[in-house]
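Visitor: Below are the sequence and a predicted model for it; my questions follow.
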Amino acid sequence: MKISSPRRRQFLVGTAAAIVAAVALTGCGPAATNPNAAETSSVAKDITIDAPSGPGSGYDQTARALEKALKGEKLSDKIEVRNTQGAGGTVALSQFVQKTGTKDLMIGGLSLVGATITNSAPNKLSDLTPVSRLIGEYEVIVVPAESPYKTLEEFLTALKTDAGANPIAIGNQGGIDHIWGGQLVQAAGVKPTDVNFVTFSGGGEALVALLGNKVAAGISGYGEFADQVDAGKLRILAVSSEKPIDIAPDAPTIADAGYPEAVLVNWRGIFAPPGVSDTDRKALSDVFAKLVETNTWKETLKTNGWSNEYQDSDAFKAELENQQTKTQETLTTLGLA
């Protein structure tokens, strides 16, 4: 059948519209196999995530959790995790700051902020491009179950009377435990350098000292003491949070104890090299904004006992600058900066 010219044009337009509608309904084409593909920037398609510490560390665990979740949600096609150890993460930082583009990303956290200060590192974490803050772990201060100190206030009162008589077990000098301990006692009106902070190379050694009454109290991430708290051998005096945390909902918070200025979370986030364009920075940030809303990531947080501390790139950059200043001040009062 021959179609006249005006009708022919009408026929062709209608046919084209039908084809477009059919494609939209059936989901044909490359994006159909991956609902995120059309929205995900190419900046996250093939990346290396640098963990500034050894296998099994907190940074390494975070990097590998991201690798699994990004692949599982089809937000990235190819990811490699690389470990770089040394000087609390500052060796990795010194190498990463030389990189360019968006193919390389790095995990960073509050402990690395402290390490750059105590090691007088030539670079700061804020020299990188903050992409997204992701997770956090809260600190706790605990005492043995038979301790005479039933509340945080009782313990801090004892420190005011004789700061050196009640040693506190912490991790490495200048690390997150030390930073929070310094902020806590300072908030209570005790000079941090007067307090007997005792360093231990691992949580196991600190536990032995606590359970053997070699120290009066201990500070670490909740996970280090969780089993002994559950067993009734240790008592939590306070968690470093503003609100109750999911994994220890009955533990008193530092804010409720009357020291809101000592709220602190040991956060970890993702960074890109210096000089990344605003367009690429936002594209990367959008990828992680999608990730944190997925059930895969929410289950990852639950499995690891992490809290959701997500911030987008802009908010993360502002918070990082605040943390840099506050950590510098705390480590100075501890005589470590």
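Guide: Ah, there it is.

Visitor: When you work out contacts or count neighbours from here on, use the C-alpha atoms and nothing else.
Guide: Noted.

Visitor: And the strands in the protein, which stretches?
Guide: In the chain, the strands defined using DSSP state E lie at 46-51, 78-83, 104-109, 129-144, 168-170, 197-199, 217-221, 234-239, 265-272, 307-311.

Visitor: mind putting those strands in JSON lines, distance to A187 included?
Guide: As requested, the strands of the chain are exported to JSON lines (distance: least, CA to CA, whole Å):
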{"stretch": "strand 46-51", "distance to A187": "33"}
{"stretch": "strand 78-83", "distance to A187": "37"}
{"stretch": "strand 104-109", "distance to A187": "23"}
{"stretch": "strand 129-144", "distance to A187": "15"}
{"stretch": "strand 168-170", "distance to A187": "16"}
{"stretch": "strand 197-199", "distance to A187": "16"}
{"stretch": "strand 217-221", "distance to A187": "16"}
{"stretch": "strand 234-239", "distance to A187": "14"}
{"stretch": "strand 265-272", "distance to A187": "16"}
{"stretch": "strand 307-311", "distance to A187": "24"}
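
Visitor: Next one for the comparison:
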Amino acid sequence: MALVAFAPAAWAQAEWKPDRNVEFIIGATPGSQLDTIVRRAQAIWQEKGLVEAPVTPVNKAGGSQSIATAYLLNQRAGDGHYLEVFYPTLLSSYAIGNHNVDYSRATPLACLGSEYYVWAVRADSLIQSGKDLIARLSSDPGSLSMGTSNIGGIGHIQMLSVLKAGGVNVGKLKMVGFKGGSEARTALLGGHIDTNSTSGSNMLGDKQSGKIRVIAVNAPKRLGGAYADIPTWKELGVDAPVISGWTCVVGAQGLSQAQIAYWDRAFAALVKTDEWKSDAARRLRSLEYKNSSETRAFLKAEYQALQTLVKALGVVKPRKNSR
């Protein structure tokens, strides 16, 4: 009888929920896609009472998202009041050697979906199609300026992988890095670069207004809506790996099972709401939710794949000791 009476008490003690402000860290600037995702999650959680404690978005942009991760990992072990959202750029830049912040020390909590990359030129460009682009760069790799939001970031890596698969000498490309997708988009529209590849939501308005020509998408199948008429690279004969801009969330290192379970419930409830689903559809973001255990396995596999890919692309450089 004593054991039976003790069990509920032990279970109650094992329960956990945040009892003060939660910081949701964003490795990007205000107004960016990552920022928008976090602020939408915050609003839904609070409006529906899914997370009762206040949630505050905290922007820590820079360093291929490593500044945000270092902030998360610094003296916050075991504290469930800190979350960080990130793109695969954090992993690809670590695999390349651009930063030395070991993301694997954090606690995986959730993956919330993916966006796929579109390739675009200005509407007045002589490049009419993806095949035109491959032909031009195969003949003269440095003849066009290629914009990317972050040298070493996942957008850059997917561009290199597509062009390498198309027979282009990627070591001679004229790549121009920007601080974010919005800056690269502005450069394309202003004629400062010849082509850009970014997530579909970044270019949607410009495509609909006729300012750009989208020539291909890096996706397993054609995207819907305004991009339904745009072929995939595979359709164009380029057998490149499909690399998406997924969004995952981690917590501080060393979180307890009770803390992980709380955030599992919070994120599972979030992605089931109509508000989240409609926002994802509007932003062309797939609803590929993964819980904490699935996210752990996913991130491990993604990093291993990225390690192999960046080595094949020849972009790895020496890295200082991880921290």
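Guide: Thanks, I have the structure now. Quick caveat: nothing in here was measured; it's all calculated off a predicted structure.

Visitor: What does the TM-score come to for these two?
Guide: The pair, once superposed, lands on a TM-score of 0.80 when counted by TM-score structural alignment, normalised by the length of structure 2; 297 aligned residues with a CA RMSD of 2.7 Å.

Visitor: Columns distance to E329 of structure 1 and mean neighbour count on top of the strands of structure 1, output as a markdown table?
Guide: Formatted as a markdown table, the strands of structure 1 follow (distance: least, CA to CA, whole Å; neighbours: other CA atoms under 10 Å):
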| stretch | distance to E329 of structure 1 | mean neighbour count |
| --- | --- | --- |
| strand 46-51 | 27 | 21 |
| strand 78-83 | 30 | 16 |
| strand 104-109 | 17 | 25 |
| strand 129-144 | 19 | 26 |
| strand 168-170 | 19 | 27 |
| strand 197-199 | 18 | 20 |
| strand 217-221 | 20 | 25 |
| strand 234-239 | 22 | 24 |
| strand 265-272 | 17 | 24 |
| strand 307-311 | 23 | 19 |
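
Visitor: Which one of these lies nearest to L336 of structure 1?
Guide: With CA to CA as the criterion, L336 of structure 1 lies closest to strand 197-199 of those, at 12.8 Å.

Visitor: Give me the range in structure 2 that the closest one lines up against.
Guide: Mapping strand 197-199 of structure 1 onto structure 2 (TM-score structural alignment) gives residues 175-177.

Visitor: Please, where are all the helices along structure 1?
Guide: For structure 1, helices defined by DSSP state H occupy the ranges 5-26, 58-72, 90-96, 110-118, 152-161, 176-187, 203-211, 222-230, 278-291, 295-304, 313-333.

Visitor: What's the match for Y94 of structure 2 in structure 1?
Guide: Per TM-score structural alignment, the equivalent position to Y94 of structure 2 in structure 1 is T116.

Visitor: ok, how many other residues are close to its match?
Guide: 22 (other CA atoms under 10 Å).

Visitor: same check, this time on I230 of structure 2
Guide: Other residues lying near I230 of structure 2 total 21 when counted by other CA under 10 Å.

Visitor: Repeat that for D124 of structure 2.
Guide: Neighbour tally, D124 of structure 2, other CA under 10 Å: 11.

Visitor: same thing with the one 5 residues further on?
Guide: Neighbours of S129 of structure 2 under the rule other CA under 10 Å: 19.

Visitor: ok, and the closest non-adjacent residue to it?
Guide: I215 (4.8 Å; CA to CA, 6 or more residues apart in numbering).

Visitor: Let me see the contact set for the corresponding residue of structure 1 for S201 of structure 2.
Guide: Correspondence of S201 of structure 2 to structure 1, assessed by TM-score structural alignment: G223. For G223 of structure 1, the contacting residues are G305, by CA atoms under 8 Å, 6 or more residues apart in numbering.

Visitor: that older thread, aligned against structure 1, show me the partner of the residue nearest to S129 of structure 2.
Guide: Using TM-score structural alignment, the partner of I215 of structure 2 in structure 1 is L237.

Visitor: circling back to that earlier point, any residues touching the match of strand 197-199 of structure 1, and which ones?
Guide: Applying CA under 8 Å, 6+ apart, the contact partners of stretch 175-177 of structure 2 are 145-151, 184, 193.

Visitor: which of these lies closest to S66 of structure 2?
Guide: Of all these, S66 of structure 2 sits closest to N150, with 12.7 Å by CA to CA.

Visitor: surely the closest one meets F178?
Guide: Yes: contact criterion CA atoms under 8 Å: N150 of structure 2 and F178 qualify, at 5.7 Å.

Visitor: More neighbours: which of the two?
Guide: Applying other CA under 10 Å to N150 of structure 2 and F178 shows that N150 carries more neighbours, namely 21 against 16.

Visitor: Enumerate every residue touching the equivalent of that one over in structure 1.
Guide: Using TM-score structural alignment, the partner of N150 of structure 2 in structure 1 is N172. By CA under 8 Å, 6+ apart, the residues touching N172 of structure 1 are 178, 199-201.

Visitor: do the same with I157 of structure 2
Guide: I157 of structure 2 neighbours (CA under 8 Å, 6+ apart): 92, 310.

Visitor: Return the distance of it relative to L313 of structure 2.
Guide: In this view, I157 of structure 2 and L313 of structure 2 are 8 Å apart by CA to CA, to the nearest Å.

Visitor: cool, and Y87 of structure 2?
Guide: 20 Å.

Visitor: try A70 of structure 2
Guide: In this view, A70 of structure 2 and L313 of structure 2 are 27 Å apart by CA to CA.

Visitor: Looking at the two, which one has more neighbours?
Guide: Legend: neighbour count by other CA under 10 Å for A70 of structure 2 and L313, higher for A70 (18 against 14).

Visitor: if I read this right, V276 of structure 1 contacts G101, doesn't it?
Guide: Yes: counting by CA under 8 Å, V276 of structure 1 does reach G101; the two are 6.1 Å apart.

Visitor: Skipping adjacent residues, who's closest to the spatially most central residue of structure 2 in space?
Guide: Computing the C-alpha centroid of structure 2 and ranking residues by CA atoms, centre = their mean puts Y87 first, at 2.5 Å. Setting aside the residues directly before and after it, Y87 of structure 2 is nearest to T247 in space (CA to CA, 6+ apart), at 5.1 Å.

Visitor: what residues are up against that neighbour?
Guide: Listed by CA under 8 Å, 6+ apart, the contact partners of T247 of structure 2 are 34, 85-88, 111-114.
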